[in-house]
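S.K.: structure here, sequence nowhere to be found:
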């Protein structure tokens, strides 16, 4: 069972140069992703006089996030594994592929990257607000929670299949684009209902800068539950339990 391989790690790991470099890579990747993803929404809203809540706006958001995540994962893959998402890091932790100590470093870096990206966007746009994630009319927090669980399950399952599985072979080459595509597809599916976050850091950055926290817990609990389910399912049913633990530099 994956639970038996969960590792806490040693306190010394928090100051190890490799761990710090990996955390820095996560910070930069998250900054790139949020700046491009959130910024595209702000740009579309400005160009259409706040018409971002339209079918065209949804498609634009899906494409921008898919492209940005593809790049963000790619540039961090050889250093940190290219998680670019606290939920992905949590899924890797549940599967025993990263220690708790390194996970905490990643989470701090990812959250800081999202906040800095939103601050830079607010400054560079002359004070335009970075819109926090929110529920659409008629969508309850429980509806949104299920959306976030299912969408994040799909994301982390894709991560496991294309990046974590030791049997991935040449398919690992397309991992970044597959991860970007599933996020873009999920935005098309859930964006009109709850914004389709799938990423607590992506929700956290705009919430901090705009100081809007209504229903914010959904964007943490849903992704973490979805990530944990995906990790357990893939580990139990598809990964040979006799394989050696992957190096943390891979995932």
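M.R.: That came in fine, so what should we check first? Keep in mind that this is a model prediction, so the values were computed, not measured.

S.K.: okay, CA-based contacts and neighbour counts for the rest of this
M.R.: Noted.

S.K.: over to stretch 84-99 now: how far is its first residue from its last?
M.R.: Start and end residues of stretch 84-99 are separated by 16 Å (Cα to Cα, to the nearest Å).

S.K.: and the strands in the chain?
M.R.: Here the chain has no strands by DSSP state E.

S.K.: state the distance from the residue nearest the centre of it to residue 244.
M.R.: Nearest to the mean C-alpha position of the chain, by Cα atoms, centre = their mean, lies residue 85 at 2.7 Å. As judged by Cα to Cα, residue 85 and residue 244 stand 25 Å apart.

S.K.: before we move on, what about residue 113?
M.R.: Residue 113 is 32 Å from residue 244, by Cα to Cα.

S.K.: more neighbours: which of these two?
M.R.: residue 113 (28 against 8; other Cα atoms under 10 Å).

S.K.: quick one: contacts for the more buried one?
M.R.: 26, 27, 28, 29, 30, 31 (Cα atoms under 8 Å, 6 or more residues apart in numbering).

S.K.: show me what contacts the fifth one?
M.R.: By that I understand residue 30. Counting by Cα under 8 Å, 6+ apart, residue 30 has contacts 72, 84, 85, 110, 113, 114.

S.K.: swap in the first one?
M.R.: Counting by Cα under 8 Å, 6+ apart, residue 26 makes contact with 76, 80, 82, 83, 84, 106, 109, 110, 113.

S.K.: ok, second structure coming up, stack it against the first:
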């Protein structure tokens, strides 16, 4: 029994939900970019202005994450869908180490599946936007792209922490992330591709086998997550409390596998049976 104890601690439904959610996010993101910005875009006929089309694209692709968050998949896993987000919650003491590793694996695998499905379905259309690969814009130095990805990831995670640390704001977190990410994509996509998500960049890069400058997207966002955690902890000096939940949309009647959760949630016994609805301190 001791030999299999590590296996029993794993939370496969949550990992599967995170995998499917990340696959959906990447598929929708690549599909939106393909149809709105790719060759023979039907939207280009109606809206020739590339800035307007980029804003619409941002609203569409940024909406995929919040949709997952409010779905049963997201209510179960927390809908991190981003290794930087999971890393930030772990650094804040909200995740077990084995769950962090499993979430990261699920996110990267889900991104590969989502990117592969988008390329398989859209083929030439996807190829016209380089299969959604994130890359620095022409003429922008690599250091500026790194700083933008790092800084905006820090902003995103800090905003998430501020919302999920408030009972009043926590249920509005998906809406906030949708609007924030849409605005970021609209303004920053021509410069860095506005990934803010190592898995989102890794999936298309692996499918296309394109690795030039991809180290930027793998390293910048985790560093941004580390900065966000440090900034959030410094806010405790001015009265900001701890993160209440590691879910972007906390539904009390869904199981919660995270640590130090202070939002109302179900309590279960060792067999997973419902005991009571309570708030864990």
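M.R.: Okay, I see it. A quick note: this is a predicted structure, and the numbers were derived from the prediction, not measured.

S.K.: most neighbours, which of the contacts of residue 26 of structure 1?
M.R.: residue 84 (34 neighbours).

S.K.: that one and residue 32 touch, don't they?
M.R.: No. In this structure residue 84 of structure 1 lies outside contact range of residue 32 using Cα atoms under 8 Å: 9.7 Å.

S.K.: identify the contacts common to the two.
M.R.: Joint contacts of residue 84 of structure 1 and residue 32 (Cα under 8 Å, 6+ apart) are residue 72.

S.K.: residue 58 of structure 2 matches what in structure 1?
M.R.: In structure 1, the residue matched to residue 58 of structure 2 (TM-score structural alignment) is residue 62.

S.K.: look up how far residue 21 of structure 1 lies from the residue nearest to that match when sequence neighbours are not counted.
M.R.: Leaving out its chain neighbours, the residue that sits closest to residue 62 of structure 1 by Cα to Cα, 6 or more residues apart in numbering is residue 184, at 4.3 Å. If you measure residue 184 of structure 1 against residue 21 of structure 1 using Cα to Cα, the figure is 28 Å.

S.K.: the two: who's more crowded?
M.R.: Ranked by neighbour count (other Cα under 10 Å), residue 184 of structure 1 and residue 21 place residue 184 first, with 24 against 14.

S.K.: quick one, what contacts that one?
M.R.: 61, 62, 63, 65, 66.

S.K.: that one matches what in structure 2?
M.R.: The equivalent of residue 184 of structure 1 in structure 2 is residue 182 (alignment by TM-score structural alignment).

S.K.: swap in residue 201 of structure 1?
M.R.: Match for residue 201 of structure 1 (TM-score structural alignment): residue 199.

S.K.: which one of the contacts of residue 113 of structure 1 sits closest to residue 222 of structure 1?
M.R.: The shortest approach to residue 222 of structure 1 among these belongs to residue 30, at 19.7 Å (Cα to Cα).

S.K.: quickly find the element holding residue 276 of structure 2.
M.R.: Counting by DSSP states H and E, the element that carries residue 276 of structure 2 is strand 274-279.

S.K.: how distant is that strand from the center of its chain?
M.R.: 29 Å (Cα atoms, centre = their mean, to the nearest Å).

S.K.: pull the number of nearby residues for the nearest residue to residue 180 of structure 2 once chain neighbours are set aside.
M.R.: What sits nearest to residue 180 of structure 2 in space, not counting adjacent residues and going by Cα to Cα, 6+ apart, is residue 156, at 7.6 Å. Residue 156 of structure 2 has 20 neighbours, counted by other Cα under 10 Å.

S.K.: I'd guessed residue 156 of structure 2 sits against residue 177; true?
M.R.: Yes. Residue 156 of structure 2 is within contact range of residue 177, at 7.4 Å (criterion: Cα under 8 Å).

S.K.: mind listing the helices for the stretch 151-281 of structure 2?
M.R.: In the stretch 151-281 of structure 2, the helices defined using DSSP state H, counting those that start in this stretch lie at 173-192, 198-208, 214-235.
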